[in-house]
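> sequence and predicted structure, then a few things I'm wondering about:
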Amino acid sequence: MSQPRSSQPNACAALRSGLPDRYLTPDDIADILEVPKETVYQWRRKRVGPPGFRIGKYLRYDPADVRAYVIERMAADAA
């Protein structure tokens, strides 16, 4: 059972404290960035979100790629 959204870390806090030392799932990305899981899948289909890869039938994300994506988005929004 998942925790309520309010107890989940926000994206900035997750990036500051460090992402987990494992490949992330779409559920992890949705929780960290506080977006619906379907949004994560739409980003993948449109090739606009953090790059993911497949291990068999499972979709995974490298924490370094997620961090780079968020930093890139923050820089684009600041410009």
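Looks like it came in fine.
> contacts, neighbours, all on C-alpha from now
Noted.
> and Trp43, how many residues sit next to it?
13 (other Cα atoms under 10 Å).
> list the contacts for it?
Gly49, Pro50 (Cα atoms under 8 Å, 6 or more residues apart in numbering).
> pick out the residue nearest the middle of the protein.
Centroid-nearest residue in the chain: Ile29, 3.0 Å away (criterion: Cα atoms, centre = their mean).
> then this one, side by side with the first:
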Amino acid sequence: MEDEFITPAAVSTLTGVSVAALAQLRYRGIGPTFYKPTPKTVLYKRSQVLAWVEAAAQQRTLPRTRTA
């Protein structure tokens, strides 16, 4: 059932990203792909959310650079 549609609340539970942060990501165009079947309905495909998380995989956190 990875291609099921899920709500922002379900995405938040799945990823730990708040519903408000998901709204900001949608606004900025940098979050997972979403669907708007009606003006007030936002849906995500579970498989696309998981792919978005997988695409953000990191091997390490880069050290902070110092600025003068």
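Ah, there it is. These numbers come from a predicted model, not from an experiment.
> re the thing from before, let me see the contact set for the residue nearest to the centre of the first structure.
Lys37, Val40.
> helix or strand: which one has it?
Applying DSSP states H and E as the criterion places Ile29 of the first structure in helix 26-33.
> which residues of the second structure does the next helix or strand after that helix align to?
Downstream of helix 26-33 of the first structure, the first helix or strand assigned by DSSP H and E is helix 37-46. Using TM-score structural alignment, helix 37-46 of the first structure lines up with residues 19-28 of the second structure.
> what mean distance separates that stretch from the matching residues in the first structure?
In the superposition against the first structure, stretch 19-28 of the second structure averages 0.6 Å from its aligned positions (mean Cα distance after the TM-score superposition for the first structure).
> buried sites along that stretch?
For stretch 19-28 of the second structure, burial by neighbour count (16 or more other Cα atoms under 10 Å) applies to Val19, Leu22.
> which helix in the first structure has the most residues?
In terms of residue count, the longest helix belonging to the first structure (DSSP state H) is helix 63-78.
> Gly49 of the first structure is in what secondary structure piece?
Gly49 of the first structure belongs to no helix or strand, assigned by DSSP H and E.
> so what's it up against?
Val40, Trp43, Tyr69.
> any chance of the residues you listed in CSV, plus distance to Arg60 of the first structure?
Converted to CSV, the contacts of Gly49 of the first structure look like this (distance: Cα to Cα, whole Å):
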residue, distance to Arg60 of the first structure
Val40, 11
Trp43, 14
Tyr69, 15
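> looking at those, which is nearest Leu59 of the first structure?
Val40 (10.8 Å; Cα to Cα).
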